[in-house]
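Participant: The amino acid sequence is not available; the structure is as follows:
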């Protein structure tokens, strides 16, 4: 999508002045019992109090499909049985002819969580009590996290689950950094996650060996080398903790070995699949016999064999800085996962998502591991950094690996050096509600298009972002035109990582005059924003000018969405 200037003539413009933002806080703490729901499954809701003259509205893409009075602090709703749909539930108080949104919550009805992955993580498997585990899972459920990556839960990379002489799993072991891992904790997290319809994916490299010992059944012939004479093993150094030795993913003996160890995992722990990791471009490497190795092709070979061996399990391989993403996504992966390193601009994040869309023939949605405020050592996350990055990622149909027992700022997931302030906690809840409720517009097909926007109030341009402008991301569906508005008016940087925590909040604008070109016949215009009234949808008055629609945008801070329907 190219950038264009839709406002060449500024002579008639009287730009809007920035206004204070609305800091929306839900009043009734609306929540539900699970992260997602299978078709035909009922949804249980909870609120803190019953407020008179409040109704519950159940909506699908801005259309009310049911409503009832709020009469209890808990109740059940049966969504339509259609698969892969997102809904918004709104609590609306009506008094003196005024409507006030007291709370919102999204509902995802999907039989397979990987259709719309909202990925989180767990990273501490020591002596965690059942109550503590349940608290962590319950919190992630409120963000609709439907899949969990169990980071560094394993013992050795080549023997992830240690067994005793009788073939039973040991009760505890240590990970590669000598942290204790308890079998009871891992199993307990898996069970509690399943109770909330959250899948559990065990983390492990696809090609790593950690301190192989006599009796492990490991062979140095499976390793890759930096020379043709197998003198120097290719390895990943962990300073004082030793090195991970890198195996050849295309070696059939290695595949058979690690698949056997993987079966041990599945035989004793009810994991739903394997989150595979790699280490990026290893340079020129050779097998034990001195032959050149093409690691990207090796990934393809390994993944094809893996999915054939475990057809009922889910699989995803991290494309580290997009290394091998084409080869990875040409195998039957369940979603795309990319750890972003060298691509530093907001436009770069989008490019990764678009590359994954193309490589998977638009069949897989993307999760980005993109570490915000990466070089900051303590304090709080910079809220504008997180929200603007999430707005960009979510608007293009991606998800962000960022939520677990804490919020993620480093590639070592147990690192907990930065905290979320209350504004960020509250805002993120609305952003994840928004991504889930409107997933059928954000992550379920449609064709990206360019559109023309004119306004006497603000400067607009088609993506990519321009300082001082609002960037438009338009999509066309069979009976809808959707425009995401991403606000870069007032930001200090187009760098998403924001190591110095200097990103500023975009300016806030109310009642923005807008005209958007639309080739279709428009019968309805509606608006929603994660920054406004909990993402509740609002129908707008509009004027049809033939091939364009004029309306007033109620609110714009980070991200707003406009939908035309015919």
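Facilitator: Ah, there it is. What you see is a predicted model; the values in this text were computed from it and never measured.

Participant: drop to CA atoms for contacts and neighbour counts, all remaining ones
Facilitator: OK.

Participant: Let's verify residue 72: helix, strand, or coil?
Facilitator: Following DSSP: H, G, I helix; E, B strand; the rest coil, the label given to residue 72 is coil.

Participant: who's in contact with it?
Facilitator: Residues counted as contacts of residue 72 (CA atoms under 8 Å, 6 or more residues apart in numbering) are 49, 50.

Participant: Okay, it and residue 41: tell me how far apart.
Facilitator: Counting by CA to CA, to the nearest Å, the separation of residue 72 from residue 41 is 21 Å.

Participant: what's the first-to-last distance across stretch 479-495?
Facilitator: This stretch, stretch 479-495, spans 35 Å end to end (CA to CA).

Participant: That stretch: which residues count as buried?
Facilitator: 480-491, 493-495 (16 or more other CA atoms under 10 Å).

Participant: what distance separates it from the centre of its chain?
Facilitator: Remark: stretch 479-495 is offset 18 Å from the chain centroid, using CA atoms, centre = their mean, to the nearest Å.

Participant: what does stretch 389-404 give?
Facilitator: With CA atoms, centre = their mean as the basis, stretch 389-404 stands 5 Å off its chain's centre.

Participant: hold the first one in mind and look at this next one:
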């Protein structure tokens, strides 16, 4: 009898163990169904990679930072899932160590130009105790999905401090850095000579830049698979430019009589209170400035020349008194620069001036544009701006927009709501935003070193999620796609819906490519103004929409619908229920969407 009881006990125990193992197995397969995790980031504090992008088959190095609470979970499982959109492409199981950091690796798949979300779950028995995620971009070239950042501070500091600045930007997957105002003078960017460069020099604002810092930043950019972009104006020179070999014969004038050379005004306290303007189509000016740029890049190994302009300058005249179409010379200048320097080229046609010419004829890595409310004031105009710029190019190219938030707000923190809605407007329409740089700060002004505003700690964390999302879902957000050409293709039951980003509505749009269709839902409910810049930092948080019924008219035979959002669980994909139907407008699917905070993406395979 005693032996029988022991046998029964053993059988029960074995059954419990088997049941637990089966439950763990089921969990391992079904983590996408886990939507609520208590005490999120209480143990798993941070997760990031060592580089901003990886070549196919590269080894990806991950770190997970742990809190003091990790001591209660030593040797517990962390289950890691590698996902491409809604598909699991790899799994790994690791254990919580006694130290406060986990390191592990993953061999990237062979597929080029592919984004992944990497999800980590802390498991205690069969329950989820914590969750964290990051993204991986597997791309052999940065220009397919440029995530552009910036540096403005080239002061003297330790090499370790310079490395930390680059490593912190790497956590946002920034894969290209603009070195803003790193140079000595616009017409003589290299201080000193190639053989004997100066150790330090004053920049245009009389800030001191250090050559060792510039070299450090370039080195650490390259170590982290970031491109380094040398910033300079296409056609500017300091006062006294003749001393450097610049000739007035190359200048542009405001009148045919040549009584006043065109210039861009600057503060009187700067190294030059005027930037004098020269004709970019003039071959002698081109030879001169290309030589100067080549000298600078012999000493500082930049990958790119980021060429700036100043927008529409009005009526201009050359040294012969003949009228000059300034933008007509842009494409020739840019193509000649690429040949002369053997470097990649990025160009800023300010507010679109010259974009039709340069996008169509210039050999640019991607399409860049600084936008201003005089032409592009609203969320909907951002979409139109992206479509217009990309439409000028004979080849599909990535788009990066420079757009400065909370422009008139001179002290304090950025408005989180405006920042997230503006990024959603750009990312959902296939563009990225140059905004994050330096010591994880954000642009609020066209003079990049301006630091009137700073990001709150919350916004820094939220931007991590947004950049993880942009990277993980690059194939549906940034690959070539087109707007679904159907009036009112998307409607949200019981909520005002708009396809033109009207105030107090859900901005709903649908896009498609060869593989996927997707619906973007951007929340403008309770948002009174649709001006993206939110000059005075007054944008209110949108009213959260819940239990939505989203109707999408499509002839596609939809099998599954997935929801992903940078506002929910670090962007993890979740399968949603839907039903099919038809009415007088045609076939549709009706999708049950649990909530909308700022931006949701619904996607499905065709």
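Facilitator: Ah, there it is. Please read these numbers as outputs of a predicted model, since none were measured by experiment.

Participant: Mind checking the TM-score on these two?
Facilitator: Overlay of the two chains. TM-score (TM-score structural alignment, normalised by the length of structure 1): 0.92; 542 aligned residues with a CA RMSD of 1.9 Å.

Participant: Just give the nearest non-adjacent residue to residue 541 of structure 2, would you?
Facilitator: Of all residues not flanking residue 541 of structure 2 in the chain, residue 417 sits nearest, at 5.5 Å (CA to CA, 6 or more residues apart in numbering).

Participant: is it true that the one you found touches residue 534?
Facilitator: No. Using CA atoms under 8 Å, residue 417 of structure 2 is not in contact with residue 534; the gap is 9.5 Å.

Participant: Pick out whichever of these two has more residues nearby.
Facilitator: Neighbours were counted for residue 417 of structure 2 and for residue 534 using other CA atoms under 10 Å; residue 534 has more, 24 against 18.

Participant: if I line the two up, what does that one land on in structure 1?
Facilitator: Under the alignment by TM-score structural alignment, residue 534 of structure 2 pairs with residue 498 in structure 1.

Participant: Reduced to three states, what does that match come out as?
Facilitator: At residue 498 of structure 1 the chain is in coil, as set by three-state DSSP.

Participant: which ones are touching the residue nearest the centre of structure 2?
Facilitator: Central residue of structure 2 (CA atoms, centre = their mean): residue 147, 3.9 Å from the mean position. Contact analysis of residue 147 of structure 2 by CA under 8 Å, 6+ apart lists 173, 174, 175, 176, 400, 432, 433, 434.

Participant: That one pairs with which position in structure 1?
Facilitator: So, by TM-score structural alignment, residue 147 of structure 2 is matched to residue 118.

Participant: Starting from residue 431 of structure 1, give me the distance back to that match.
Facilitator: From residue 118 of structure 1 to residue 431 of structure 1 the distance is 12 Å (CA to CA).

Participant: hey, where'd the helices end up in the stretch 151-300 of structure 2?
Facilitator: Secondary structure of the stretch 151-300 of structure 2, counting by DSSP state H, counting those that start in this stretch: helices at 159-170, 211-223, 283-299.

Participant: For residue 473 of structure 2, find the nearest of these.
Facilitator: helix 159-170 (17.5 Å; CA to CA).

Participant: Can you check which part of structure 1 the closest one sits on?
Facilitator: Going by TM-score structural alignment, helix 159-170 of structure 2 sits over residues 130-141 in structure 1.

Participant: now, of the helices of the stretch 151-300 of structure 2, which is deepest in the fold?
Facilitator: Sort the helices of the stretch 151-300 of structure 2 by mean neighbour count, taking mean count of other CA atoms under 10 Å, and helix 211-223 sits at the top with a mean of 20.

Participant: Next, the mean deviation of that helix compared to structure 1.
Facilitator: Compared with structure 1 after fitting, helix 211-223 of structure 2 deviates on average by 0.6 Å (mean CA distance after the TM-score superposition for structure 1).

Participant: Contacts for that helix, please.
Facilitator: The contact list for helix 211-223 of structure 2 (CA under 8 Å, 6+ apart) reads 51, 154-157, 159, 162-163, 166, 177, 182, 198-200, 227-228, 300-302.

Participant: Good, we can wrap up now.
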